[in-house]
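A.B. asks: Test case, fold it:
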Amino acid sequence: MIKSLTEKINDLSIKVAVVGLGYVGMPIAVAFSKKIPTIGFDINEKKIEDYRKGLDTTGEVGKEELKDCPAEFTAEEAKLKEADFIIVAVPTPVNDDKTPDLTPITDACEIIGRNLKQGSIIVFESTVYPGVTEEICVPVLEQYSGLHCGVDFRIGYSPERINPGDKEHRLTNIVKIVSGMDYETTELIAGVYEMIIDAGVFKTSSIKVAEAAKLVENAQRDINIAFLNEIAMAFERMGISTGEVLTAMGTKWNALKFTPGLVGGHCIGVDPYYFISRAERFGYHSQIITAGRRINDGMGSFVADVTVKKLIQADKLIKNTKIYVMGITFKENCPDIRNTKVMDIVNRLSEYQADISVTDPAADRNEVLSHYLCKLVELEEVKEADCLIFAVAHKEFRKLTVNDLDKMFKNMANDKKVIIDIKGMFDKQELESRGYTYWSL
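C.D. replies: Reported below is the predicted structural model:
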């Protein structure tokens, strides 16, 4: 007797496959493997080899947990034929012109379609604009499988909410939004995710609502950060410390806890463009979200220009000035370098022919070299500097004392030593009292 999906869910015999094993997919595969048979699929064979060896290149799960993980990690697409429930967690970047690049998700649909078992459910977690799952993914799945959606297979959408590097808000304790093409499918999808999500699930009335919710989550954060970046640029001209203003403002109970800074990564720096693109197709030109993106995309150049100003104030010639950029990942204590805005600082300063080196204890040296043609130096190699730009608040940088910083500079008067502290990690009063040329957002 062939079991129904409901029966397989109830007796934990349902087999899950996760397509795309990056910062989102890999933790999902590991979590499900503790409960039910799980396949982890990725086209990157090197990544699969690392996972099989227990090497967690994302830092999201940990070496020991990955080593003991019972999931079957594979680059063999035919293994997907065994799956009853397929989760798609591939990247959804933007093109150079900031329009959505759906190539990774359509490529994934082709692979799944070629290996789709009748009766399966495919759930997309990749961030997309409303309509992608039903209008773009379904036709590809049908074309390559020869099956019909709603008859031979079903679909759903559950936006990923994993925050890379966050050790507090984890996959299992974040409420999971789930949706399906109909009521029954939504209930089945909810039942599967409830196996691993301790915080519970939230069911939406449609796939488009779930798709839109993810975009709005990140666009909201983007706009709030853009507001603070704008006031930071204004206060720089006024000679007012943004950090002090925010500390004072924060004494009110309803003040929002956002800070200015570089906005990169795979979500906040990308997802608003998916909203903007989709809205324009319906004849609406986004004003606030577009303005926020423009402000945040310009922060790297702003920091670089402030650096130039501070170097000039310290009587430094910009050409050949030795600058170390401290950190290249898009956020602290995380190896993720996708869409990092630190490179905007590096590229802008390169226009002035400064001598720039980058160090990052969290990033993978080979990945940085491959993606950005940037060769990282070790933290111990940071010496004879004219300027230090702390772009990422890694824990290794937070441990540095003033004496540690001093050893990184050339032997010269303190007022010639320039420290650009984007994240406000160091004590401004202490550094300025010692005569350093210091600036923070």
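
A.B. asks: Please make it C-alpha for all contacts and neighbour counts, starting now.
C.D. replies: OK.

A.B. asks: do you know how far residue 255 is from residue 224?
C.D. replies: If you measure residue 255 against residue 224 using C-alpha to C-alpha, to the nearest Å, the figure is 12 Å.

A.B. asks: Repeat that for residue 162.
C.D. replies: In this structure, residue 162 and residue 224 are 20 Å apart, going by C-alpha to C-alpha.

A.B. asks: To compare with the earlier structure, here is another sequence to fold:
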Amino acid sequence: MSHPKIAIIGLGYVGLPLAVAFAKKYPVIGFDINQSRVDELNRGKDHTLEVSDQKLQEALKTSATAGMKLSTDQDDLKESTIFIVTVPTPTDKNRQPVLTPLIRASETIGKVLKDGDIVIYESTVYPGVTEEICVPVLEKQSGKTFNKDFFAGYSPERINPGDKLHTVTSILKVTSGSTPEIAKRVDELYASVITAGTHLASSIKVAEAAKVIENSQRDINIAFVNELSKIFRLLDIDTNDVLEAAATKWNFTKYTPGLVGGHCIGVDPYYLAQKALEVGYNPEIILSGRRINDGMGKYVANEVIKLMLNKEAKVKNGRALVLGITFKENCPDTRNTKAIDVIKELQTYNMNVDVCDPWADKDEVKTLFGIDLLRCEEINSTYDSIVLAVSHKEFLRLDFSALKNEKAVVFDVKSFLPTEQIDGRL
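C.D. replies: Have a look, this model is predicted:
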């Protein structure tokens, strides 16, 4: 491990920051099948904003012992000795795990695999995927034998998109390997760049399970407070006041209600649920939490409509402004956003919906959702309802009084705005 040559497969929110971190100490090949993504990065720009232009440009300055080269050419992977897979693991329209990107990445690696190489997976999966699905693909493509000719590891990603405090090197890393010796080597590799330290799991399956329950636990906790919000709204009690009071107890863990989207929390529980069903167990709590959170966009829209009817605001052919379409605040990522559920439900009431987001990419939003996105400075209308779906910092600077019609309703999904500006919140 003194002179590893590292290949990162997948240059998205997870792979790029990891590649940049490793490039400070080792020669790195960053590989992605998206030519436009590689071209963008080679120009020193990252539209995900996970890596600053300066850090990216520094990483691209290669030497014999460090630095990063970016490529879509499979031949550039041939000299690598460590392969780290950071491709997405989404679900389909039926909430079933989609392992195709993982399998395709394994096929690519298998074609260049050499004796002694190690393949490490970071993508979130259910326990068993690495050894039962990915490794056979590697064996088939390479003609080599697992744990004899090549080895595997699993070290789950813990990237938090948009978070500039908890970056890849400052989050403790779980590691594992297919043999005790390989596990130690994988752990040493990550420990050389992860300043927060590492935790060596007892097996690959344990590491896989640890990752998938991290997000499942968070999903369930948010589902609980979302359900509380529904109850307390019926009781005319402010949920946030209740949570603040309860949080005064030392062992109360405070979560807040809201929309749960993104590529992790809104997806990963289905991976664990699918594996549980395969072995004959019906995961009641996990799927119940998913049902509650998946329904929150529609719930928010319906609560807005109720408030509008109470104030006699114009609903049919009325105008609504939804603030935010990314899946979380201060981040350009729109993957699996639940703000779109709010928008679609409002449209079922024949409302004309404008969407403002200072972070999302206009072209991407147009392609994905057919929406002509507004920036804050482009808003030139008044509205019958305003829904703050995502708490981007820029929204605090808006003059809501200038955006509202006489009987307009302002609903704050994130409890972000001053209470005197709003008519309702979760």
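
A.B. asks: Can you give me the TM-score here?
C.D. replies: Comparing the chains after superposition, counting by TM-score structural alignment, normalised by the length of the second structure, produces a TM-score of 0.96; 418 aligned residues with a C-alpha RMSD of 1.1 Å.

A.B. asks: hmm, back to that, residue 255 and residue 224 of the first structure: which has the busier surroundings?
C.D. replies: When neighbours are counted by other C-alpha atoms under 10 Å, residue 224 comes out ahead of the other of residue 255 of the first structure and residue 224, with 16 against 10.

A.B. asks: what's the helix or strand for the residue nearest to that one when sequence neighbours are not counted?
C.D. replies: In space, not counting the residues next to it along the chain, residue 224 of the first structure is nearest to residue 258; the distance is 6.9 Å by C-alpha to C-alpha, 6 or more residues apart in numbering. Element membership of residue 258 of the first structure [criterion: DSSP states H and E] is none; it lies in no helix or strand.

A.B. asks: Tell me the residue in the second structure aligned with residue 258 of the first structure.
C.D. replies: Under the alignment (TM-score structural alignment), residue 258 of the first structure maps onto residue 255 of the second structure.

A.B. asks: For residue 122 of the first structure, give me its contacts.
C.D. replies: Residue 122 of the first structure is in contact with 85-88, 153-156, counting by C-alpha atoms under 8 Å, 6 or more residues apart in numbering.

A.B. asks: State the distance from the one in the second structure that sits across from it in the alignment to residue 162 of the second structure.
C.D. replies: In the second structure, the residue paired with residue 122 of the first structure according to TM-score structural alignment is residue 119. Residue 119 of the second structure sits 28 Å away from residue 162 of the second structure, taking C-alpha to C-alpha as the criterion.

A.B. asks: Could you do residue 68 of the second structure as well?
C.D. replies: Relative to residue 162 of the second structure, and taking C-alpha to C-alpha, residue 68 of the second structure is found at 23 Å.

A.B. asks: count of neighbours near residue 45 of the second structure?
C.D. replies: For residue 45 of the second structure, the number of neighbouring residues by other C-alpha under 10 Å comes to 18.

A.B. asks: got the residue ranges for the helices in the stretch 301-426 of the second structure?
C.D. replies: Taking DSSP state H, counting those that start in this stretch to define them, one finds helices in the stretch 301-426 of the second structure at 339-347, 362-369, 400-403.

A.B. asks: what's the neighbour count on the residue nearest to residue 224 of the first structure?
C.D. replies: Counted by other C-alpha under 10 Å, the residues lying close to residue 258 of the first structure total 14.

A.B. asks: what do you get for the one 5 residues further on?
C.D. replies: By other C-alpha under 10 Å, 28 other residues sit near residue 263 of the first structure.

A.B. asks: And the helices in the stretch 1-150 of the first structure?
C.D. replies: If DSSP H, counting those that start in this stretch is used as the criterion, the helices of the stretch 1-150 of the first structure fall at 5-10, 25-33, 45-52, 63-67, 103-114, 132, 138-145.

A.B. asks: corresponding residue for residue 356 of the second structure in the first structure?
C.D. replies: Aligned partner of residue 356 of the second structure by TM-score structural alignment: residue 359.

A.B. asks: one step back: output the contacts of residue 122 of the first structure in a markdown table; the columns should cover distance to residue 310 of the first structure and neighbour count.
C.D. replies: Shown next, in a markdown table, are those (distance: C-alpha to C-alpha, whole Å; neighbours: other C-alpha atoms under 10 Å):
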| residue | distance to residue 310 of the first structure | neighbour count |
| --- | --- | --- |
| 85 | 56 | 24 |
| 86 | 53 | 25 |
| 87 | 50 | 25 |
| 88 | 47 | 24 |
| 153 | 61 | 19 |
| 154 | 59 | 21 |
| 155 | 55 | 26 |
| 156 | 53 | 25 |
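
A.B. asks: Which ones among those residues lie within strands?
C.D. replies: Cross-referencing these with the strands (criterion: DSSP state E) gives 85-88, 154-156 as the overlap.

A.B. asks: ok so, going back, please work out which of the helices of the stretch 301-426 of the second structure is packed deepest.
C.D. replies: With neighbours defined by mean count of other C-alpha atoms under 10 Å, none of those is more surrounded on average than helix 339-347, at a mean of 22.

A.B. asks: Where in the first structure does that one align, residue-wise?
C.D. replies: Going by TM-score structural alignment: helix 339-347 of the second structure matches residues 342-350.

A.B. asks: The matching stretch vs the second structure, mean deviation?
C.D. replies: On the superposed models, the aligned residues of the second structure are on average 0.9 Å from stretch 342-350 of the first structure, with distances taken as mean C-alpha distance after the TM-score superposition for the first structure.

A.B. asks: From the chain's centroid, how far away is that stretch?
C.D. replies: Distance, stretch centre to chain centre, for stretch 342-350 of the first structure: 20 Å (C-alpha atoms, centre = their mean, to the nearest Å).

A.B. asks: what's the answer for stretch 268-281 of the second structure, then?
C.D. replies: 20 Å.

A.B. asks: now swap in stretch 7-16 of the second structure and tell me
C.D. replies: On the basis of C-alpha atoms, centre = their mean, stretch 7-16 of the second structure sits 14 Å off its chain's mean C-alpha point.

A.B. asks: Can you give me the stretch of the first structure that that stretch aligns onto?
C.D. replies: For stretch 7-16 of the second structure, the aligned range in the first structure is residues 17-26, judged by TM-score structural alignment.

A.B. asks: check contacts around the residue mapped onto residue 38 of the first structure from the second structure.
C.D. replies: Under the alignment defined by TM-score structural alignment, residue 38 of the first structure corresponds to residue 28 in the second structure. Listed by C-alpha under 8 Å, 6+ apart, the contact partners of residue 28 of the second structure are 5-8, 19, 22, 66-69.

A.B. asks: ok, which pair from those residues is furthest apart?
C.D. replies: In terms of C-alpha to C-alpha, those reach their longest pairwise distance at 8 and 66, which sit 14.1 Å apart.
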